[in-house]
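> A structural model of the following input is requested.
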Amino acid sequence: MQIPFNACDCHMHIYDDRYQSVNNPALNTANASLAEYQQQFQPLGFRRHILVLPSTYQDNNQIILDALACHRHQARGVAVLDGRVSRHQLVQLSAQGITGLRYNLVRSAPEVLQHMAANAGLLAEFGWHINLHLTPKHYAEAAPLLESLPCEVVLDHFGRVDFSGWQSSRYVAAIRKKLRSGLWWIKLSGLYLGQPASTADINAFAHCLLDEREDRLLWGSDWPHPTSRTPINERDNLAPLFDWAATPQQLAQVLVNNPQQLYFR
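Here you go, the predicted model:
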């Protein structure tokens, strides 16, 4: 199978030390420009991408807003806003290509859950989504709140599921239920973030998700792979998707149709 026309990478970052970042960021990442990204991914067949603000910049979204100003026709962004957001903020950011807010429960302060709950109704009104980076532990601590969010929710990096025990996991059962509801999405990305697992277990979980709701799955490269301890070959990073998608139509669903519906509508 080949990458379909208009394929979209739904999770990538850029870094530039000209933009203000937090003091002592958790991840010290070298500069990684959009031009460098395109040099690697356009030959693979990707024409669209979603810029996700990394935690390095806290809530300084200027780095992705500047990139979107130059590449709006082929990109959208996921921003970070601390605290309660206003209608005026969402109007301005929507006009600049932002379609969702990211809440990184892995690296955020405890009050982020309160902010997320307070903002969810307005995000739903604007057609925005909440992009969540969390682990099973974070989900267990806040399940009632997370399951009651009125807006669409996108889970980063397979929801950080433990692939080796997914079949008996209450967390996975909850994810599958929310996928069936149509409000939740999940990104097939960041395999290196999870606990070591067999290829068979990973493939079985991915096939389960595709059988559940192939129209709620997205793929992301996580370029430039800020949490990977070893260099990542982009073709190797993409290769598992060709094992998971059974047909060209299913591949196009994940790489073209689903991103179109969520980010480019």
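
> can we go C-alpha only for contacts and neighbour counts from here?
Fine.

> show me the helices in the stretch 101-250 of the chain, by range?
112-126, 136-147, 170-181, 199-213, 234-244, 248-252 (DSSP state H, counting those that start in this stretch).

> what's next to the fourth one, contact-wise?
If I follow you right, that is helix 199-213. Applying CA atoms under 8 Å, 6 or more residues apart in numbering, the contact partners of helix 199-213 are 163-164, 166, 176, 179-180, 188, 217, 243-245.

> which ChimeraX command selects the buried ones in those residues?
The buried residues among the contacts of helix 199-213 can be selected in ChimeraX (16 or more other CA atoms under 10 Å) with this line:
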select :163,164,166,176,179,180,188,217,244,245
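
> which of the helices of the stretch 101-250 of the chain sits closest to Asn28?
helix 234-244 (21.0 Å; CA to CA).

> helices or strands next to that closest one in the packing?
helix 199-213 (3 or more CA pairs under 8 Å, 6 or more residues apart in numbering; DSSP states H and E).

> to compare with the earlier structure, here is another sequence to fold:
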Amino acid sequence: MNQDLVAHVSAPSSRPPPGSCDCHVHVFDGARFPFAARRSYTPGDARVVDLVAFEQRIGIDRVVLVQPSVYGFDNAALLDALGRLGERARGVAVIDLETVAPAVLQAMHAQGVRGIRLNLEVSGQRNHGFALKQLKRAEGLVGPLGWAVQVYADVDVIAELAVDIAALKVPVVLDHFAGIKSHKKDEQKTAFASVVELVKRGNAYVKLSAPYRASHSAPDFDDVAEFAMALIQARPDRLVWASDWPHTGSSASRTGNLDQVEPFRKTDAGRALNQLASWASTPVLLQRILVDNPARLYGFDPVAA
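So this is what the prediction gives:
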């Protein structure tokens, strides 16, 4: 086990409720599952054993593994991890929307995949027509399986797509506070309001995750609180929490040197859970965000009373 991935993580002040879910984590194992040649960075190892140790540290029972960009369309590492973790885990894959066969998706479903990811942020894709075409194609592919479509994009892109997302017949999960940037809150005020209205419509979920991607105010990132509170007030049944473990770096700081291993951020997820508890100020709200919403969204069994 890599102690560096858990040594800096504190236990939260109060243990999360049974069945709590971390809805966005990655695994990296370059020796067993080589990274794609066309990628923007090279991560270190963050294996299943490290993930289990991390979640035990913060008291989380369930996880959703998300395919990272360094593996492209090759979901082998993700599926291997799902097999090792069993019923405590679900997956979000990345697929070639134009070529994937329905039988491949059916096989992924049997292995625990419950969604696909459209990573518009990493690709720098901001074209509305292109994004809408991807969303519609994704809807057609995953709708019959009951999966969600996960979107990582800037809040301005989400706002432009809000009407289109609201019309989709599948759940749409918006990564990392729906792409808001706290230092741009004045210029993004209208876009964030559009996201709040979209969430109120019911088919869009937001991940309260990776505040360091939304804020520059380390270590507590307190300036994301107003966004979290607005979303909780709007639709607490459409929010989930995630750590974003093992906390990959920022695309803005990457040099393009793939021979250099990019270090993971030293982020304290225990502190992040304490922050969530301060936003979701009642046990009922915390139960909804950590347990009930992810169970419904990703198809986990109900937690026994």
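
> on that earlier part again, which one of the contacts of helix 199-213 of structure 1 is nearest Phe41 of structure 1?
Leu188 (17.0 Å).

> could you find the counterpart of the closest one in structure 2?
The pairwise alignment with structure 2 assigns Leu188 of structure 1 to Leu208, based on TM-score structural alignment.

> contacting residues around that match?
Leu208 of structure 2 touches 175-177, 228, 239-242, counting by CA under 8 Å, 6+ apart.

> quick one, which of those residues are buried?
175-177, 228, 239-242.

> which ones among the residues you listed are found in strands?
Of these, the ones assigned to strands by DSSP state E are 239-242.

> coming back round to it: same list, the contacts of Leu208 of structure 2, but as JSON lines with distance to Leu65 of structure 2 please.
Output for the contacts of Leu208 of structure 2, formatted as JSON lines (distance: CA to CA, whole Å):
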{"residue": "Asp175", "distance to Leu65 of structure 2": "13"}
{"residue": "His176", "distance to Leu65 of structure 2": "15"}
{"residue": "Phe177", "distance to Leu65 of structure 2": "18"}
{"residue": "Ala228", "distance to Leu65 of structure 2": "23"}
{"residue": "Leu239", "distance to Leu65 of structure 2": "17"}
{"residue": "Val240", "distance to Leu65 of structure 2": "14"}
{"residue": "Trp241", "distance to Leu65 of structure 2": "13"}
{"residue": "Ala242", "distance to Leu65 of structure 2": "10"}
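
> what is the nearest of those to Ala153 of structure 2?
Nearest to Ala153 of structure 2 out of these is Asp175 (CA to CA; 7.5 Å).

> so the closest one is in contact with Arg213, correct?
No. Counting by CA atoms under 8 Å, Asp175 of structure 2 stays clear of Arg213, with 10.3 Å between them.

> roughly how far does Ser164 of structure 1 sit from Asn23 of structure 1?
Distance of Ser164 of structure 1 to Asn23 of structure 1, given as CA to CA, to the nearest Å: 36 Å.

> could the helices of the stretch 101-250 of structure 1 be laid out in CSV, adding distance to Arg102 of structure 1?
Listed next are these as CSV, based on distance: least, CA to CA, whole Å:
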stretch, distance to Arg102 of structure 1
helix 112-126, 9
helix 136-147, 14
helix 170-181, 18
helix 199-213, 22
helix 234-244, 23
helix 248-252, 25
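
> looking at those helices, which is closest to Asn258 of structure 1?
helix 248-252 (8.5 Å).

> so the closest one matches what in structure 2?
With TM-score structural alignment as the criterion, helix 248-252 of structure 1 aligns to 283-287.
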